[in-house]
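In: Here is the input, now give the coordinates:
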Amino acid sequence: MKRRTLLTVAASLAAVLGAAVPVHAADPLKVAFVYIGPVGDAGWTYAHEQGRLAMEKALAGKVKSTYVENVPEGADSERVIRKLAADGNKLIFTTSFGYMNATEKVAKAFPNVVFQHATGFKSGKNMGVYESRMYEGAYLLGVVAGKMTKSNTLGMVASFPVPEVIRNINAFTLGAQSVNPAIRMKVLWVNSWYDPAKERQAAETLIAQGADVLTQNTDSPATLQAAQEKGKYAFGWDSDMQRFAPKAHLTASTNHWGDFYTKTAQAVMAGTWKTGETRGGLQEGMVRMSPLNPVVPADAARLFEEKKAALASGKMRPFQGPLKDQSGAIKVPAGAELPLKDLLSMNWYVQGVEGKMPK
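Out: From the prediction side, this is the model:
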């Protein structure tokens, strides 16, 4: 399985949480990235690669970065992460949920290396956590879907039943319900972050079940392409996928990692990096929405922009009460908001999502 200040660059790398790191002042900081998929996947890994390139451009001559792509979660990831640390990389980003335990293990063995893990919940003295609040973008996709559907049936091609993905399913559903209470949400799990054939098959199945607007938490444009071939609508995910299916692509929720990668590298070089959790969304620019397809009606576009502004300003949150689960039980009362700890461990569907969650 898988799937969040600007600091002055010091002349030399001093200490990471009190431990001196012996890097010569003239040496560029060696930074490594571990990717779950290929850099050309057009989705999650592609977005991280764009972030790496942005960091290199911003810190030209001060950093030297590398990456390893298509690294499976599990034992293989530990081997890759350990080798990158042994090779002298002083900052390592591991970019998939399923790398969490391997990152934690290697971080303990290399206390003078800084590790940043994406989408997880474990941290340590030299291991931080980061992710984007992609559920904000998912909520906005749902707003558009709720206005565009004719069948009132939406579909999600989902990867793995981890909190990150469940949050996005629920946020998308809540966004759609905010403009169309009749919405029904269908979910098909493909048990992969990147498998175009499985993603396409799932998309076609959802369409056969009546879904006329699709979303995804997978990394290829196969869902969009299937939707376009069937005359339906869908959304890009992690990056703008408009070029793959221009008629079907309504908008995309995109991740932008460049600023975070740049600032983290600067902090490591300055000796000011500290462990912690970073979660950025619309307000911070880590999540951005791509342009709306002109087929989206003016009233739907206006609602989209209004809700985007409300989310970006913090005036609105996707998981505000009253909020019910599938059974109709109140999970969040009116006037309250789902606590962060419950959001990060979410393992239930909101009302309106059909089917059982995989164990």
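
In: CA only for contacts and neighbour counts going forward, please
Out: Fine.

In: I'd assumed Q320 was in contact with A334.
Out: Yes - here A334 lies in contact with Q320, judged by CA atoms under 8 Å, at a distance of 7.5 Å.

In: you'd agree G236 is in a strand?
Out: Yes - under DSSP: H, G, I helix; E, B strand; the rest coil, G236 falls within a strand.

In: SS state for the residue nearest to it when sequence neighbours are not counted?
Out: Distances taken as CA to CA, 6 or more residues apart in numbering place A252 nearest to G236, at 4.1 Å, with adjacent residues excluded. Following three-state DSSP, A252 is assigned to strand.

In: Let me know the distance separating A252 from V350.
Out: Distance, A252 to V350, using CA to CA, to the nearest Å: 22 Å.

In: neighbour count winner among the two?
Out: Neighbour totals were compared for A252 and V350, and A252 leads with 26 against 23 (other CA atoms under 10 Å).

In: Enumerate every residue touching that one.
Out: By CA atoms under 8 Å, 6 or more residues apart in numbering, A252 lies in contact with L141, F235, G236, W237, D238, S239, D240, M241, M289, S290, P291.

In: go with 7 Å
Out: F235, G236, W237, S239, D240, M289, S290 (CA atoms under 7 Å, 6 or more residues apart in numbering).

In: Highest neighbour count among the residues you listed?
Out: In the contacts of A252, the most neighbours by other CA under 10 Å go to G236, 33 neighbours.

In: ok so, going back, more crowded one of A334 and Q320?
Out: Here A334 and Q320 are compared on neighbour count by other CA under 10 Å; more neighbours surround Q320, at 16 against 11.

In: Grab the nearest non-local neighbour of the more buried one.
Out: Closest residue to Q320 in three dimensions, ignoring its sequence neighbours and counting by CA to CA, 6+ apart: E337, at 4.4 Å.

In: Would you do the same for the sequence below? I want to compare the two.
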Amino acid sequence: MKKVMRMFVVMAAMAMMLTLFACGEAPQEKKAEPEAAPQVEEKAEATAENEKMKVGFVYVSPVGDAGYSYSHDLGRQAVVELGYVDTKYVESVPEGADSERVIRNMARKDFDLIFTTSFGYMDPTIKVGKEFPEIAFMHCSGFKKSENVSNYFGRIYQSRYLTGMVAGAMSKTNKLGYVAAFPIPEVIRGINAYTLGARLMNPEVEVRVVWTKTWYDPALEKDAAKSLLDAGCDVIAQHQDSPAPQEAAQEAGVYSVGYNSDMSSFAPKAHLTSAVWNWGPAYIKTVEAVKNGTWQGNQSMWWSMADGVVDIAPMGPMVPEDVKTKVLAAKAELVAGNDTIFAGPIKNQKGEVAIPEGTVAADGDLLGMTWFVEGVVGTTE
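Out: Next up is the predicted model:
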């Protein structure tokens, strides 16, 4: 009888266990009922929506140079703030074969837009652009273009003119020094505008030019500035990427005019002002055009002070108020779109009329400028 009872208990326990397992399986089946496919599709759609544009930048000098590449990189940082863009840059890329390699490597990584920011990148950009027709290329300061390559620059000569006004007013020796990179139209045009501004304030002043044939070489730039100081120049300006000429001026106890960015921190006792770039507005406008499909190749953009791309840094405390007033009045005219910097009559170094009275130099003439105005001491070679 006891055996029968034990068997009955065992069989009852097994029945209960089977019932429990059965009860446990049912909820699992109910949890698996919702379809997983819609969740996967939603995640894929979210990834597509969040995919960012890829924008690349190629720089000729270090971004920490406080000069040209630094100003471009500030523009890149403004693009990043848009939130839908991933950016990459390569700095200190020599012009020529090295730049072609760097541009091509960037293109192979499926960038949507590539900015090549130095004059010597022009031919490499055109060449690589033909290999990657689906990518938008923007080349700075050149003149060649194609179906997917446009060029761009800013009217920095407007800023040069204003800084020249300051320099001309502050000089006591009537000799201004200018440390220049290469004798190309961009640089020559800037020297001419600077000279015209200086002579507006002081008709007796002359601008002495020394070429370094480099964009970025702090030691060479400083030596060039010292040679101008030895010649009696008491204001040193530059078309170079480092603040070395500013430092040379301060060490000599004279004034200086910077370029690319506000260089006052490098020579606070010497720095009168700087001709500065503000690439942010232009780069944001370009990125937005590529994103919404309105960007076009084969174009040339030359942005001005009215566009906010070029400006001058705040004038130093050593600049008299009456000088500041005149410079700011001239700036207001440029911001309003009234650019008469290269309005005739303007003579060349030989004293010949190069721009007749009653005419204003056309953009094509300015972009191809290879001659110096009256008042410049130096050669265009």
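
In: quick one on the thing from earlier: for G281 of the first structure, see how far away the residue nearest to G236 of the first structure is.
Out: 14 Å.

In: What of K247 of the first structure?
Out: For K247 of the first structure, the distance to G281 of the first structure equals 27 Å [CA to CA].

In: How about S151 of the first structure?
Out: Separation of S151 of the first structure from G281 of the first structure (CA to CA) stands at 31 Å.

In: These two: which has the busier surroundings?
Out: Legend: neighbour count by other CA under 10 Å for S151 of the first structure and G281, higher for G281 (21 against 14).

In: Is that one in contact with Y130, as I believe?
Out: No - the criterion here is CA atoms under 7 Å, and G281 of the first structure misses it with Y130 at 11.4 Å.

In: For L140 of the first structure, list the residues it contacts.
Out: Contacts for L140 of the first structure (CA under 7 Å, 6+ apart) come out as G175, F304, K308.

In: Which helix or strand contains whatever residue of the second structure lines up with it?
Out: Mapped onto the second structure by TM-score structural alignment, L140 of the first structure lines up with L162. Taking DSSP states H and E as the criterion, L162 of the second structure maps to helix 156-170.

In: so stretch 178-188 of the second structure matches what in the first structure?
Out: Counting by TM-score structural alignment, stretch 178-188 of the second structure falls onto residues 156-166 of the first structure.

In: what does stretch 101-115 of the first structure contact?
Out: Here stretch 101-115 of the first structure makes contact (CA under 7 Å, 6+ apart) with 16, 19, 21, 77-78, 81-82, 90-93, 126-128.

In: redo that, cut-off 6 Å
Out: Contacting residues not belonging to stretch 101-115 of the first structure are listed as V21, E78, R82, K90, L91, I92, F93, N126, M127 [CA atoms under 6 Å, 6 or more residues apart in numbering].

In: For that stretch, what is the spacing between the initial and final residues?
Out: Per CA to CA, the first residue of stretch 101-115 of the first structure is 12 Å away from its last.

In: Any chance of a markdown table for the contacts of stretch 101-115 of the first structure, columns secondary structure, distance to A145 of the first structure and neighbour count?
Out: Listed next are those as a markdown table, based on DSSP: H, G, I helix; E, B strand; the rest coil; distance: CA to CA, whole Å; neighbours: other CA atoms under 10 Å:
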| residue | secondary structure | distance to A145 of the first structure | neighbour count |
| --- | --- | --- | --- |
| V21 | coil | 51 | 18 |
| E78 | helix | 40 | 21 |
| R82 | helix | 43 | 18 |
| K90 | coil | 44 | 22 |
| L91 | strand | 40 | 24 |
| I92 | strand | 38 | 26 |
| F93 | strand | 34 | 25 |
| N126 | coil | 42 | 23 |
| M127 | strand | 38 | 25 |
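
In: so how far is V296 of the first structure from the residue nearest to G236 of the first structure?
Out: Distance, A252 of the first structure to V296 of the first structure, using CA to CA: 13 Å.

In: just G88 of the first structure next, same as before
Out: From G88 of the first structure to V296 of the first structure the distance is 50 Å (CA to CA).

In: out of these two, which sits in the busier spot?
Out: A direct count of neighbours by other CA under 10 Å for G88 of the first structure and V296 places V296 higher, at 17 against 14.

In: How about the aligned partner of the more buried one in the second structure, nearest residue that isn't a chain neighbour?
Out: Aligned counterpart of V296 of the first structure in the second structure: V319 (TM-score structural alignment). Nearest residue to V319 of the second structure, sequence neighbours excluded (CA to CA, 6+ apart): L272, at 6.8 Å.

In: isn't the one you found right up against M318?
Out: No - judged on CA atoms under 6 Å, L272 of the second structure makes no contact with M318 at a distance of 7.3 Å.

In: Map the residue nearest to G236 of the first structure onto the second structure.
Out: For A252 of the first structure, the residue aligned by TM-score structural alignment is S274.

In: Then A329 of the first structure?
Out: So, by TM-score structural alignment, A329 of the first structure is matched to E352.

In: Quick check: D195 of the first structure vs W237 of the first structure, distance?
Out: From D195 of the first structure over to W237 of the first structure the distance is 15 Å, taken as CA to CA.

In: how about the contacts of L140 of the first structure in TSV, adding distance to T218 of the first structure and secondary structure?
Out: Below are the contacts of L140 of the first structure laid out as TSV (distance: CA to CA, whole Å; DSSP: H, G, I helix; E, B strand; the rest coil):
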residue	distance to T218 of the first structure	secondary structure
G175	19	helix
F304	23	helix
K308	23	helix
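
In: about what we covered before: between L272 and M318 of the second structure, tell me which one has more neighbours.
Out: Ranked by neighbour count (other CA under 10 Å), L272 of the second structure and M318 place L272 first, with 27 against 12.
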